[in-house]
Each structure stands twice: as C-alpha cells, then as structure tokens.
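S.K.: Predicted coordinates and the sequence they were generated for:
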Amino acid sequence: MKKLLLGLSIATIATSSAFAETYHPECFVPAPGTSIIEKSAKEGPYKIAFVNGFAGNDWRIAAIQASKAWAARPENAANIEKFTVVSVGNDSSAQIAAIDNFIAAGYDAITFIAVNPTAFEPVIRRAERAGTVLVPFDNVLDSDKIVQINESQFALGKLKAQTVMDELGGTAKKILMVNGLPGNATDRDRRLGMMSVLEKVDGLDIVEVVGNWDTGTSQKVVADALATHGQFDAVVSQHGSAGTINALQAANHPIVPMGVDGENGVRMLMADLKIPGVSAAQAPAMSAVALEAAVSLLQGHSLPQTVYLPIPQVKSKNLQAGVNYFPDLPKSFNTGTGFPSCFKPFSPQELLGQSIDNT
C-alpha cells in the first residue's frame, strides 16, 4: 500500500483492500466511501485535551467521565504527559478559541464535540501547521481532512423510526418527533434518518419539537405538544427520552411504540411500563475511542477518515435487569459504557468514580 508521509500530510487511499491494513480495523471501522489518514509518528508521552462544548445533559457528563476513565487506565496513562478537559458552552467561537489555546500551548492532540459542523476549517489548518492532531466525535464536522469518530447518526435515526413503524404495522396518522440541539450535525443527521422512514408513510402528520437532548426540556416541550395536538400513535426521541416518557405518563397518554435513547432510567421505564420499541444509543464512551484514535495517529498508525462505531441497541422485549439496564444505578447512568471491539468496556464504578469538572 502506497502511503504519503510528508510531515503531517494526509494519505488518502480509497480501496477496500487498503482498509484491511489500517490500524485496529475491528475498532476503527471505515464509513462507506471514506479515505485513510496517516500522520508521521511523534514520540510520547503526549499532552492531550478534550474540548467539550455544551455540558448541560447527562450524556455529556458521561462522555467526560469516559474520557477521564480511559486516561486513568494504566496502559493509556503511560502514553499521557497531561490530560485536560474543558467545557465551553454552545458558542463555536469560544470552542475554537479554546482549541487554539491548546495548540499554542503545544498540545499534541485535541478531541472535541463540535458546536457546529462548518466553522472549523481555519483551526484545522492551524492545527496541521502546528503538528496538533484533531479528532472530533459525536457532533462531527463537514470535513474530510481529519479523523472523526461517530456512529452513523442517519442510521440511528432511521433505526428508531423504522422500529416504531414496524410496531405499528407500517401505518400511522400522527407521530411525535423529539429532536436535539439545533445547529449540530448530529441533530441534523438523526432527523434526516427518521424522516427517511416517516416521510414515506401516507397521510402521516409529523409533529416536531426541540428537546435539546435534555430530560427537563424534553418533558416540557412534549407536554406542550400533547396539550396542543392530543394523542400520538408513536414517538421517536433523539435523547432526553425519560422526560418524553414522563410527559406522556403525566398526560395519561396511552402506551405507544417509542424509539428512545440508552439512558438507564429510560430503559427502566420501558421495562416497567412495557413500552414497545427500541432503546438505541449514541454511546458517550465514544469520547474514549476518540482519545484512542488520537494516540494511534500520534504513534504513526493509519486510520479511516470517518469511523462508524456500532450502534448499541436493544428491543424492549429483550430488556433484562442487570444485563442491559441496572435498577440499582442512577437513572442518569448511560448504558453505552464502551465498545468491546476497541477496548474493554468501562465498569459503572470506573465511570461514576470520575469527576465532571474541568481539569
């Protein structure tokens, strides 16, 4: 396989045989049509930062805890001189400024959850000139110049919508769609995945609300939707689904098929209320996979430019206490604790023992 190694230049090779030679292919699975990126190896240990944006929900808290749990494992700590976590809110300029500060401070790699998908081309160029590896995950960028870690957000949205339509036998009159944080690529792509199924249903009225991936916000906007629109045949929710279920219960809404997230409390409610449908998650432990990718690139390994991790999911009929949900753990605990194809999943104790503060 021919590779280009010009300082931190990008090697792009798009043949299927090439991907067999990328590093740890059982973990870093290429998205369809993606290329390969490789950097020149740099001697460690490394200074690495995680620049989170929005920090106002349990998923982001879990992502921070997973990143710290990964950095604390001895096999990873040996490669890290310094690991820093900051959360900067929903302002893309603040996030870019934080990334620039870490570049100027000589950090070797920076992972981040992008506030929006389009504003980062200049900072990508600055990072490349400085020799800093950037690895966004979850909310990724509209860019093919850096390695990005994600699940297929389109597939995640499609899975939820297809599951509820299968439960309904393919027909419905009115469905509620609880979307995420506006302006993010993740919200956009999940919605497109849901719409790819729902827009094909004849005569379907789709009511959309903005839940911001937050339990409290979702509960409020769903309550308002129920007061305005009455009953729904099914619900698809990106995240914050416990709030969605609570609003339905408070309104004495009949049990209907739902496509929901993977928080522990959501699965507890699905099991207790016998809600048909699927719990499918964007696992916050992908923050750790992004760190694994950053170190791999710094060590000179080649990776797919866009990595698609498997979607953790369970149908409601297959929910089992102590197996895929945990009644003794906090409701906010996210059941997406890791990706076995990448490294040993974190135990609840590993995750819950980590602080959520900036470090």
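M.R.: Received the coordinates, thanks.
S.K.: Only C-alpha atoms from now on, for both contacts and neighbour counts.
M.R.: OK.
S.K.: so the nearest residue to residue 315 once chain neighbours are set aside, which of the three states?
M.R.: In space, and not counting its chain neighbours, residue 315 is closest to residue 278: 4.3 Å by C-alpha to C-alpha, 6 or more residues apart in numbering. Of the three states, residue 278 takes strand under DSSP: H, G, I helix; E, B strand; the rest coil.
S.K.: Would you map the strands across the stretch 201-350 of the chain?
M.R.: For the stretch 201-350 of the chain, the strands defined by DSSP state E, counting those that start in this stretch occupy 205-210, 234-237, 258-260, 277-280, 302-304, 306-309, 313-315.
S.K.: Could you tell me how far the third one lies from the centre of the chain?
M.R.: Read it as strand 258-260. Computed by C-alpha atoms, centre = their mean, to the nearest Å, the chain-centroid distance of strand 258-260 equals 17 Å.
S.K.: what's it packed up against?
M.R.: With contacts defined as 3 or more C-alpha pairs under 8 Å, 6 or more residues apart in numbering; DSSP states H and E, strand 258-260 has these neighbours: helix 153-167, strand 234-237, strand 277-280.
S.K.: Redo the ones you listed as TSV? Include mean neighbour count and distance to residue 45.
M.R.: Shown next, in TSV, are those (neighbours: other C-alpha atoms under 10 Å; distance: least, C-alpha to C-alpha, whole Å):
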stretch	mean neighbour count	distance to residue 45
helix 153-167	23	33
strand 234-237	28	41
strand 277-280	27	36
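S.K.: Use this one as the comparison:
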Amino acid sequence: MASVKFITRLLGAASIAALTWGAHADTYKPECFSPAKDNQKTIQYDAKKGPYKIALVNGYVGNDWRITAIQSAKAWGARPDNAKQLSEFKVISVGNDSAAQIAAIDNYIAAGYDAIVINAVNPTAFDAVVKRAQRAGVVLVTFDNVLDSDKIVQVNEDQFDLGRMKAQAVVDGIKAAKGDVKGQVLEISGLPGNSVDRDNHEGMHSVLDQYKDLKVVQVVGNWDAGTAEKGTADAIATNGNFDGVMVQEGAIGALHAMQAAKHPVVPIGVDAGNGTRQLAVEGKYPGITAAQAPAMSALALEAAVVLLNGKALPQKVFLPIPNKNNADLVSGKDYFPDLPPNFYTTTGYPQCFPVFTPQELLGQDAQNAE
C-alpha cells in the first residue's frame, strides 16, 4: 500500500520528521516493536546526537508489578551499553494524580530532557502536555497505561487480548468440568480509571457475555494482592463458591483468600507473579497465568533511544503476551521457589534484548532516582 508522508516542523527543535500512514512502512526491529493490528502510523524524529537526558515518570507504585517495572527501568539504565548513551537518567513515581504527573513531565521538558517515558495515570488528561513536548522537541513514549493519543509512540501488550485470554481459559475449564458454561465467576479488576483496567475488563467480557447462564461478580482489586485478598474473601462470604476466578494482578492474594475459605479448586485466569504461579502449581488449579510483563518499562526506554537515533517505530506497538497453561509450569524456569513470592517471573522479551536476570532486578529498588 502506498504511504502518504507529511512533514511537521516544530519551533526550534528536533522535530517529528514524518508520520507515515499505514502499518507496513519500514520500522526498527519489527520482531520486537511489532505494530498493533490497528496501527495506522509510524513515527520518526530527526536524529539527535547523544548522550541523552531521559526520564521515566511513573504514576502509581503500590503493587508488585509496578515495583518490578521500576526495577526493570533501573536495570536497563545500569547495563553498560545503555549507560554510555545517557548523560542523565531519572526515574520517579508521582502517585495516582494526573496533575502531579503532568507537572513532573513539564519540569523535565523545562529542564531540557531529550525524552520522557510515561506510565500514565489516566488515558485522557495529557493532550496539552503532549503538545508542549512537541513544541520543545522532546520525545514522549508511553507504556502500560497508555494515552488515548496517536501523536506519540505507545509500547504495550494487547490489553484487551490479555483479558480475553484469561476469561477464555476459565470458560474452557468450566466447560470441561461441567459440560456446560454456567454458574458464577469472580472478576478481580484493577485500578479504576486506567486504560489497562478498562481494556482488560472489556477483553474478559468479550468472552463472558456470550454465556447467558454465567453470572459475573466483579470487585475492585487495584492490582494489589492485599486488596484482591480482601475482595475475594468478601465475595465468597457474600456469594458462596465460584466456578472460576479471573484476576488482572494480585492473584496471590485471591488464591490465599480461596485457600483460607477452603474454596474448591476451580479454573483461574491470573497474572504470572512468582507466588501466584507457585500456588497455581501446588493447588493444581487449571487455567492460565498470563503476564503484562513489567520489563515493558525497559522496552519503552529502548524505544525512546531508538527514536532519538532517528529510526522509525510503529505509533502503536504491541509486544507478545507471555503466558503458559498452569499444568505446564516448570519449577526453576517458569517460577522460582527460592525467590520471593512478589518476584515477577516474566523478566523480559528475548526477541528484543537479553532478558533481565533475577539478580539484575533484585539489585535495584523502586525508590525515586532524581
């Protein structure tokens, strides 16, 4: 398909050199930065000489996934090949406050940073700061909780498909056990207002809503094990036993609550935390553990450097979803009994760069690095 290019010159800075409509234009390392099915553009900036000043501005940091994402970002910055490309590298978390996150981004723009990577508090409040970054010639990349914007590169997994995958495993397990899909299932959602929570939920319901005899009980889990544990315990106390359970993140808490309530073993569609996978194996829970890999933060930083080097990327990147059937999980490969339960087992994307070792990640903390 022929592409149409247009040039946008921005005031006094390295500008976006071209936005190419159509998903088939040549882009950097497509085996890693694969275009989403609905991707419509590539984004490319004028090359800028390094070393670079780069910041990662995270929002919420109150769960194991976010902690590992920050550790992954710092581990990426510590690798010698990356460190030599950086003159300054800052990592901060601002809490679940879009105004605070926008203020932090503006501060880095004003300080002359070359690129800023964002895990957004919400998908809709950032249009003005995106325009300010463009005027200043600052590369923005968003990951995980992305923005509803086609102006910057998004690095993510297909969140809709992640939810669909978990729900399908639960539905398949119920059908195998009962011969039909009926009863009630528990859905532990994430942090309200985020794009990931929204898209995971919609993906789950693309499957669940097909079955009129299936009741769905939904509780908010905030992607947090403690919140998921309390929500699961309360849901069991109120509704009785469930025929299947789906959790966006924090499933170790849900499984602990099920064990404490002596809940029967049922199909689960859950995250890939180390403790979650151990409990899934020990309890012989059918279903799937599927991951939104925290190392996505490192891929977003990698994308920022790629763009600063003048190479093109799809505007909407979807990384592959790490997943495995619970019956196929292998100790020492898919989960690690000698590591903490809150260690996240999916530590990278091998088609992009060497995955992080547990030692690389555990050698970093989740504190702000300003």
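M.R.: Perfect, thanks for sending it. Owing to the predicted nature of the structure, the values given are computational and were not obtained by experimental measurement.
S.K.: any idea how far whatever residue of the second structure lines up with the residue nearest to residue 315 of the first structure is from residue 148 of the second structure?
M.R.: If you follow residue 278 of the first structure across to the second structure using TM-score structural alignment, you land on residue 288. According to C-alpha to C-alpha, to the nearest Å, residue 288 of the second structure and residue 148 of the second structure sit 29 Å apart.
S.K.: What of residue 303 of the second structure?
M.R.: Residue 303 of the second structure is 18 Å from residue 148 of the second structure, where distance means C-alpha to C-alpha.
S.K.: Neighbour count for these two, which is higher?
M.R.: Counted by other C-alpha atoms under 10 Å, residue 303 of the second structure and residue 148 do not tie: residue 303 has more neighbours, with 26 against 15.
S.K.: Just tell me what that one corresponds to in the first structure.
M.R.: Under the alignment (TM-score structural alignment), residue 303 of the second structure maps onto residue 293 of the first structure.
S.K.: OK, contacts around that match?
M.R.: 135, 147, 303 (C-alpha atoms under 8 Å, 6 or more residues apart in numbering).
S.K.: Among those residues, pick out the one closest to residue 263 of the first structure, please.
M.R.: Minimum distance to residue 263 of the first structure across the contacts of residue 293 of the first structure is 25.1 Å, recorded for residue 135 (C-alpha to C-alpha).
S.K.: Quick check, the closest one in contact with residue 111.
M.R.: Yes: counting by C-alpha atoms under 8 Å, residue 135 of the first structure touches residue 111, with 4.7 Å between them.
S.K.: what do those two both touch?
M.R.: 290, 291, 294.
S.K.: Determine the number of other residues adjacent to the last one.
M.R.: Applying the criterion other C-alpha under 10 Å, we find 26 residues in the vicinity of residue 294 of the first structure.
S.K.: Can you give me the distance of it to residue 254 of the first structure?
M.R.: Distance from residue 294 of the first structure to residue 254 of the first structure, counting by C-alpha to C-alpha: 47 Å.
S.K.: Check which helix or strand the corresponding residue of the second structure for residue 115 of the first structure maps to.
M.R.: Under the alignment defined by TM-score structural alignment, residue 115 of the first structure is paired with residue 121 of the second structure. Using DSSP states H and E, residue 121 of the second structure sits in no helix or strand.
S.K.: Report how many residues lie close to residue 121 of the second structure.
M.R.: Number of residues near residue 121 of the second structure (other C-alpha under 10 Å) recorded here: 27.
S.K.: ok, now which ones touch it?
M.R.: Listed by C-alpha under 8 Å, 6+ apart, the contact set of residue 121 of the second structure reads 59, 60, 96, 97, 98, 101, 145, 193, 194.
S.K.: Tell me if residue 74 of the second structure really is in a strand.
M.R.: No: looking at residue 74 of the second structure with three-state DSSP, it is helix, so not inside a strand.
S.K.: That one maps to what in the first structure?
M.R.: In the first structure, residue 74 of the second structure lands on residue 68 (TM-score structural alignment).
S.K.: next one: residue 185 of the second structure
M.R.: Structural correspondence for residue 185 of the second structure with respect to the first structure (TM-score structural alignment): residue 175.
S.K.: surely its match meets residue 206?
M.R.: Yes: between residue 175 of the first structure and residue 206 a contact is recorded at 5.1 Å, counting by C-alpha under 8 Å.
S.K.: between the two, who's got more neighbours?
M.R.: The residue with more neighbours, out of residue 175 of the first structure and residue 206, is residue 175; 23 against 17, by other C-alpha under 10 Å.
S.K.: So which elements touch the strand or helix carrying the more buried one?
M.R.: Taking DSSP H and E as the definition, residue 175 of the first structure sits inside strand 174-179. Helices and strands touching strand 174-179 of the first structure, by 3+ C-alpha pairs under 8 Å, 6+ apart, are strand 205-210, strand 234-237.
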